[in-house]
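1. after the sequence you'll find the predicted model.
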Amino acid sequence: MTIHAPRRAVLLGALAAPFIANPAKAQTITLRSADVHPDGYPTVEAVKFMSKQIEEKSGGRVRVQVFGSRQLGEEKDTLEQTRFGVIDLNRVNSASLNSLEPATVIPGLPFLFRSEDHMHRVLDGAIGDDIASGLMRHNLIPLAYYDSGARSFYTRAKAINEPGDLRGLKIRVQPSDMWVAMMRAFGANATPLPTGEVYSALQTGVVDGAENNYPSYQSFRHFEVAKFYSVSEHSMAPELLVMAKRSYDRLPKELQDLLRQAAKDSVPEMRRLWQARSNEAKAAVIAAGAQINTMNKEPFERNMGPVYDQFVKDARMKGIVSRIRETA
């Protein structure tokens, strides 16, 4: 959905006051949540599920209104607004948080998680809490980890089968130093771009390819302009649902606890929707003519040492990586 400047200004102006009373229920607190993905996408539907949970458990005192499809802007913009309390809740990829909190680099590191189940076991426990805890210093309250699947490459002109196939290609990445370094280690030229610019960049040849999961590849219709999808599963960078500390602190303790529980309850629902959506998206892009190939990961993984050396420097981060690798 495209929002023209005047309409976006109205929306953002309305968001300056984080809470709005529902006229029908004077005591209802309405929290606004941002997402770049459209209605139907698992992260959007998970926050809607959370809204139903908190509204029911609070007796109608709290609800969440979701603004998807980049209605409130790209992640970089909405994240800043969330930190200042203009937006109450935000679903962002962990890469968007890397410049704020170094530990959030860890879940996106290449080939760190052995599987999605391994990622769940890690992030659902103390390690996940440890990684996200530093966000509170930046006025963000971490509420939940959502899945972002395994990310793979897709390209305009040819499939990727070996590291040499990436050499010299311009690959769109999320705006993050770690992702730039990762592409460099792969032999590609990283091109950071916001989500909304990727389709046209692929279409016009500004970039030769990008990387993402099946649902994003399908929902953003990138398969129309980059038909070669090469399964590398090089990163399982998760999504995080975060809340503005200003908005959180204005809730009484009882509602804070209910909100945290509702967010936690939304995680299995998100994962159920994610698995179904991943299967549907893969089938849809194949039906539309996308060509899928599976890469041998080992030659790519061998080149990732410089990325770990650059971004896993201090003892705390090295300890977290070790704990992840030791997790069964």
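-> Noted; the coordinates are in hand.
2. going by C-alpha atoms from here, please, whenever you check contacts or count neighbours.
-> OK.
3. quick one: the strands in the stretch 1-150 of the chain?
-> With DSSP state E, counting those that start in this stretch applied, the stretch 1-150 of the chain shows strands at 20-22, 25-34, 62-67, 89-93, 140-146, listed in chain order.
4. so what does the longest one touch, helix or strand wise?
-> Pointing back at strand 25-34 there. Applying 3 or more C-alpha pairs under 8 Å, 6 or more residues apart in numbering; DSSP states H and E, we find strand 25-34 packed against strand 20-22, strand 62-67, strand 89-93.
5. go on, the shortest one?
-> On a contact count with 3+ C-alpha pairs under 8 Å, 6+ apart, strand 20-22 meets strand 25-34.
6. what's the span of stretch 164-178, first residue to last?
-> Distance across stretch 164-178, first residue to last, is 21 Å (C-alpha to C-alpha, to the nearest Å).
7. helices of the stretch 1-150 of the chain, start to end?
-> 5-15, 42-57, 75-83, 116-123, 126-133 (DSSP state H, counting those that start in this stretch).
8. winner for burial among these?
-> helix 42-57 (a mean of 22; mean count of other C-alpha atoms under 10 Å).
9. touching that helix from outside, list them.
-> Contact with helix 42-57 is made by 33, 35, 37-39, 60-66, 68, 91, 146, 258-259, 262-263, 265-267, 269-271, 273-274, 277, as judged by C-alpha atoms under 8 Å, 6 or more residues apart in numbering.
10. please compare the first structure with the one that follows:
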Amino acid sequence: MTGATGIRALCALVACLGTVVAEARDLVLAEVHPSGHILVQTEERMGSHLAELSKGELQLQLKNNGALCNESQCWEMIKAGKLDIARINFAELSKDLPAVKLMSLPYLFRSREHMWRVLGGEFGKRLASEAEQHGAVLLTYYDSGTRSFYTTKKPIRNLADFSGLRVRIQNSPVYKDLITQLGATPVVLPYDKVADAFKSGEIDAAENNAPSYVSSGHYKIAKYYSLDEHSAVPEVLVISTKTWATLSPAQQKALQAAATDSSEYMRKLWADSEVQSLAKAKKEGSVIIDKSQIAMSGIEGFAVKLYSKYMTDSADMETVLAILRTK
């Protein structure tokens, strides 16, 4: 090999290496939950899968425990193109995505399976379109369970059981109206104040998903857990449209596949967590009232009277009707 030939070969090798380095890319994913949380486990698995599917071209750099932003800040950063990917609760998107407000309507979904079917249909397309208008691509949804009521003095089995209850709620107009409509008094409190409020008698009831009911320790104070499943609002994984546009079609396909797979994985983890949580609560003295033991028709009949207040136009009405009709 002549000197000139060797130099040309070396330059070609350097150029190839430079190309490989340039193609390797970190995508930052922001998460507020700490290590060990189901969502963090899911995102770590997704990162490994993405590296495999993209043949090392894409790597997830997970920033959990709120290291970069809280959920509201993460959403604003996604919209501004200042963050690659974030896992956000749908509630944070409601101010920008009209369709999300409809999802918070009580008893809209008959079951989680019903919710997943709705999200996989026309309603999901509407959500995706609205998100894209605000600078985000919806990659997938994560389960966050269904919320049910838990009480200290008596179980909720019918509409009359709400009468006179003081129910802790999130600061949500829909929840305030729901509790009032059911004949109880809504009490807005920070989540970390709920246990003390139960002990002092400030509240008689609260609502949340089963894993939170147990992990918070509330099951030790409010032993009646009535599985009315009044709300099912998922988490969402979004990527900035600015970042998405810089990925090749093959990279987009790999990322979407890894995200979709992570959703299926997370749903199984969540389902297992629910079973374990309810079993623990029951073993330690909680009384679990199954949905089949609750006179749901009377409760739902009052709750749906709220729908007209939150449907702003005929399109919203058509959307809600389509959701209710989804098999």
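-> Perfect, I can see it now. All figures in this text were calculated on a predicted structure; none of them were measured in a lab.
11. out of the helices of the stretch 1-150 of structure 1, which gets nearest to Tyr217 of structure 1?
-> Proximity to Tyr217 of structure 1 (C-alpha to C-alpha) singles out helix 42-57 among the helices of the stretch 1-150 of structure 1, at 14.0 Å.
12. quick one: the closest one to strand 140-146, angle?
-> 110 degrees (axes from the mean of the first three to the mean of the last three C-alpha atoms, to 10 degrees).
13. by how many degrees do helix 42-57 of structure 1 and strand 25-34 diverge?
-> Using the same axes, to 10 degrees, helix 42-57 of structure 1 lies at 160 degrees relative to strand 25-34.
14. now the angle from helix 42-57 of structure 1 to strand 89-93?
-> 150 degrees.
15. now do the same contact list for the counterpart of Lys223 of structure 2 in structure 1.
-> Using TM-score structural alignment, the partner of Lys223 of structure 2 in structure 1 is Lys227. Counting by C-alpha under 8 Å, 6+ apart, Lys227 of structure 1 touches Tyr154, Thr155, Arg156, Gly289, Ala290, Gln291.
16. if we use 10 Å, what do you get?
-> 154-159, 209, 217, 285-286, 288-292 (C-alpha atoms under 10 Å, 6 or more residues apart in numbering).
17. switch the strands of the stretch 1-150 of structure 1 over to CSV; also include mean neighbour count.
-> Converted to CSV, the strands of the stretch 1-150 of structure 1 look like this (neighbours: other C-alpha atoms under 10 Å):
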stretch, mean neighbour count
strand 20-22, 15
strand 25-34, 18
strand 62-67, 20
strand 89-93, 26
strand 140-146, 24
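18. could you export those strands as a markdown table, including distance to Leu169 of structure 1?
-> Shown next, in a markdown table, are the strands of the stretch 1-150 of structure 1 (distance: least, C-alpha to C-alpha, whole Å):
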| stretch | distance to Leu169 of structure 1 |
| --- | --- |
| strand 20-22 | 48 |
| strand 25-34 | 32 |
| strand 62-67 | 35 |
| strand 89-93 | 24 |
| strand 140-146 | 30 |
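19. so which of these gets nearest Arg221 of structure 1?
-> strand 89-93 (19.2 Å).
20. tell me what that closest one is packed against?
-> In terms of contacts (3 or more C-alpha pairs under 10 Å, 6 or more residues apart in numbering; DSSP states H and E), strand 89-93 of structure 1 is packed against strand 25-34, helix 42-57, strand 62-67, helix 75-83, strand 140-146, strand 239-244, helix 245-249.
21. okay, it sits on what stretch of structure 2?
-> With TM-score structural alignment as the criterion, strand 89-93 of structure 1 aligns to 85-89.
22. with structure 1 superposed, average distance for that stretch?
-> On superposition with structure 1, the mean distance recorded for stretch 85-89 of structure 2 (mean C-alpha distance after the TM-score superposition for structure 1) is 2.8 Å.
23. closest to the centroid, which residue in structure 2?
-> Nearest to the mean C-alpha position of structure 2, by C-alpha atoms, centre = their mean, lies Glu235 at 1.5 Å.
24. which position in structure 1 pairs with that one?
-> Superposed on structure 1 with TM-score structural alignment, Glu235 of structure 2 falls opposite Glu239.
25. for Glu43 of structure 2, same thing?
-> By TM-score structural alignment, Glu43 of structure 2 lines up with Val47.
26. and its match, how far from Glu116 of structure 1?
-> 21 Å.
27. next one: Ala150 of structure 1
-> From Ala150 of structure 1 to Glu116 of structure 1 the distance is 8 Å (C-alpha to C-alpha).
28. between those two, what contacts are shared?
-> Common contacts of Ala150 of structure 1 and Glu116 (C-alpha under 10 Å, 6+ apart): Met236.
29. run a quick neighbour tally on the aligned residue in structure 2 for Lys158 of structure 1.
-> When structure 2 is aligned by TM-score structural alignment, Lys158 of structure 1 is paired with Lys154. Counted by other C-alpha atoms under 10 Å, the residues lying close to Lys154 of structure 2 total 16.
30. and Lys154 of structure 2, what does it touch?
-> Asp161, Phe162, Asp204, Ala205, Ala222, Lys223, Tyr224, Tyr225, Val287.
31. if we use 7 Å, what do you get?
-> Lys154 of structure 2 is in contact with Tyr224, counting by C-alpha atoms under 7 Å, 6 or more residues apart in numbering.
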